[in-house]
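Chemist: Need coordinates for the following:
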Amino acid sequence: MTERVQWLDGARGVAIVMIVIHHAVILLAPLGLVHPDYVVARDLLATFPMPLFFLVSGVLSRSALTGSWGHLWRYRLAPLLWLYVVWTLVRFAWFSLVPLATRPDETDLVRLLVSPVWPTSGLWYLHALAVVLVVTKLMAGRVPLAVQLVGATLLSAAFFGPLDSGSIGYEGVAHYLLFFLVGAHFGPRLVGAVQGSTRVAPVLAVVAFLGAVVVVRLFVLQWLPIVPVVLSALAVAAGVLVLRHAPRLTSALRLDVLGRLTLVVYVTHFILLSAMTSLLALVVGPFGGAQPHPVLGVVALPVMVAAAVAGSVGIGTLVRRTPLESIYRLPARRASV
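Modeler: As a prediction, the model looks like this:
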């Protein structure tokens, strides 16, 4: 493995852990089992994971986008949509058997039936990425790149602002198309710039991100639609630069390995989190209390996140080269997603 692959995968590893943390907060908060400091940290770091995933997806999709539509379908769209459909059904079946009082929509049959065209579940990223791939392919050679980037920036700001599609999937397309386009069109140059950066670069990037956060909160600028776009760009820059210059940390925490298993963790972790949440609900009640539990509020989240990540990786490893592997791979072709 090259250093370049290591820090790129390490960034994806950090991002997927942040997503698991985000979902753990969502599930534990109604039970009164999340310490307020966790929520503050989650909100501060929320600008990193999804923009990073779309940026990296753009970088990794360059060959698929420059090939034929058939090539794009076989190696990107079909595997993504297979995962989306299979795990939408798995998720519906799971919550039908093990319902969670705080997640009644998970067993909504209408939502299930319209999910192929109207994604509203936590699996939205798979659907949104497929849409973004098609949109980018359609624009290639037809819409000037400058127009694409300006349009995507305005679209992102508009949907971070007053507009609302009603679908988390299409919201994701609007929010993060810009990052995918940047990765698809400038990927090699971005990777080269990060690779060739000096040791002072991550320090400056982190200072710039934290400084921007302070300015936004100090002057109450959260209402400006462009603010999330700018903060996301700064967060991604800071994250990848830090990991580029911390290869030993990346290796020690196995973040680079985890980064190659992000889709396995992404589709699996929520079910594992919900199972643990159901067990905790038996102790504190389905809706907990007004104040966080003094002990569980501190302990539950990190334990659940670690267990969900490790459990997801473990399940993915166990089913490898068995008939159940098809829940993670398109059966007709062992295509990488």
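
Chemist: From now on I want contacts and neighbour counts done on CA atoms only, so please keep to that.
Modeler: Fine.

Chemist: which other helices and strands contact the helix or strand where residue 314 lies?
Modeler: Taking DSSP states H and E as the criterion, the element that holds residue 314 is helix 296-318. Contact partners of helix 296-318 among helices and strands, from 3 or more CA pairs under 8 Å, 6 or more residues apart in numbering; DSSP states H and E: helix 3-28, helix 262-284.

Chemist: Please generate a structure for the following sequence too, so the two can be compared:
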Amino acid sequence: MIRGTTATADRPDAARVRSHRRTGIGPAAGAPRRAQWADAAKGVCIILVVLWHVVVKDYLQVDWHVGVPVPGLWGALGEQFLPLRMPLFFTISGVFAANAVRRPWRVVARGRVAGFLYLYALWLLIHTVVLAVAPDFPTDRATSALGLLEQLTVTPSNLWYLYALALYFTLAKATRTAPRLLVLVPAGVLSAVAAAGLLETPGNRAGLYQNLVFFLAGLYLRPQIERWAATATGRRLVLTSGAYGLALAVMAVAGAQQWWGVWPLVSVVAVAFGVTAAARLERWPTLSGRLATLGRVTLPVYVIHMPVLAVLHRLLHEPVSGLGDVGQGLIVLGYPVVLTGVVIGTSLAVHRGLLAVRAGWLFALPGTRRLEPAR
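Modeler: The predicted structure follows:
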């Protein structure tokens, strides 16, 4: 998910490489240019991640008394992106990981497995401390040493994406020479079983089980996914968006969210739509470029946004709940959008500040250069 290059986006190449080496963020010298559609897709995904957390952890906790069902509509809208957001994120992560898993074990173990576990453990400790000042903020947090140990080992926290990548890289490297179907099929079965509620999934284990197949699909099917993006047409965008909308509608009407195999299948349709839409966005280079820029700095947003949101929730919850009907009516529709922008902007500002005081170790294992499964 996870890298930062914004601060050097307009510098000459040599300066950019020096900055990447200094901060551990960005592509290595001589690395091929990343596909803009993939970074744009990641940018959209991180926006959807933050928006969902804003909606369920702050917006829906406010005592709205506006007389119209706008808050419920925001909640329902956020749920429609659940089959898209993390499956697409992990698919793109798998695409970027395709070259990394070919490297020697010592490189993968340190640069990927240890790197992601380091970030997960470090930011879990930071989250635990910061979230302690917002006890009413509705999110998973460790409240004891045993709870912290559990989150470090078997039941990952809200930072579970980092934990998942460490495990996924280990599995991908260990099974690299195995027939792909012997890896993909069990991963697909695991996803279907977890989505159907047939496994115990406390905390964020459900996401851990459900998304392995999408990471592996991105890893194994990178050429096919890149061709799908390169040949995207307006007609395909209409067809895939329609298929996604129809799949969501049928799943909702039939109450089939936990039918075996339904959720992964809908997520596959969602990923096909997401890749197509991201590729077609390149027709609007300004928008696509900005989303791609955000997509290259998703680590700071991912690890910082929850503490930022917790602090803002503590500051805003009572004042917003106490507004009159007119005041709430003026903000009820746009509140999640504005707060999402504030949270992302604040997260990036905190990131820049930390880099300015030479705290790059917060975003990469010391001695490593990259933070994400790239190229």
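
Chemist: TM-score of the superposed pair?
Modeler: These two chains, once laid on top of each other, score a TM-score of 0.90 by TM-score structural alignment, normalised by the length of structure 1; 330 aligned residues with a CA RMSD of 2.4 Å.

Chemist: Buried deepest among the helices and strands packed on helix 296-318 of structure 1, which one?
Modeler: For these, the stretch with the most neighbours on average is helix 3-28, a mean of 22; neighbours defined as mean count of other CA atoms under 10 Å.

Chemist: elements contacting that one?
Modeler: In terms of contacts (3+ CA pairs under 8 Å, 6+ apart), helix 3-28 of structure 1 is packed against helix 36-45, helix 49-60, helix 226-244, helix 247-252, helix 255-259, helix 262-284, helix 296-318.

Chemist: export those helices to a markdown table and tack on distance to residue 154 of structure 1?
Modeler: Below are the helices and strands packed on helix 3-28 of structure 1 laid out as a markdown table (distance: least, CA to CA, whole Å):
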| stretch | distance to residue 154 of structure 1 |
| --- | --- |
| helix 36-45 | 23 |
| helix 49-60 | 16 |
| helix 226-244 | 8 |
| helix 247-252 | 35 |
| helix 255-259 | 30 |
| helix 262-284 | 29 |
| helix 296-318 | 35 |
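
Chemist: contacting residues around the counterpart of residue 130 of structure 1 in structure 2?
Modeler: Structural alignment (TM-score structural alignment) places residue 130 of structure 1 against residue 166 in structure 2. Shown here is residue 166 of structure 2, whose contacts under the criterion CA atoms under 8 Å, 6 or more residues apart in numbering are 112-117.

Chemist: Filter those residues by whether they're kept in structure 1.
Modeler: Counting by both residues aligned by TM-score structural alignment, their matches' CA atoms under 8 Å, the contacts of residue 166 of structure 2 that remain in contact in structure 1 are 112-113, 116-117.

Chemist: I'd like these as JSON lines, with secondary structure, distance to residue 276 of structure 2 and neighbour count appended.
Modeler: Supplementary listing: those in JSON lines, determined by DSSP: H, G, I helix; E, B strand; the rest coil; distance: CA to CA, whole Å; neighbours: other CA atoms under 10 Å:
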{"residue": "112", "secondary structure": "helix", "distance to residue 276 of structure 2": "28", "neighbour count": "27"}
{"residue": "113", "secondary structure": "helix", "distance to residue 276 of structure 2": "30", "neighbour count": "22"}
{"residue": "116", "secondary structure": "helix", "distance to residue 276 of structure 2": "29", "neighbour count": "27"}
{"residue": "117", "secondary structure": "helix", "distance to residue 276 of structure 2": "32", "neighbour count": "20"}
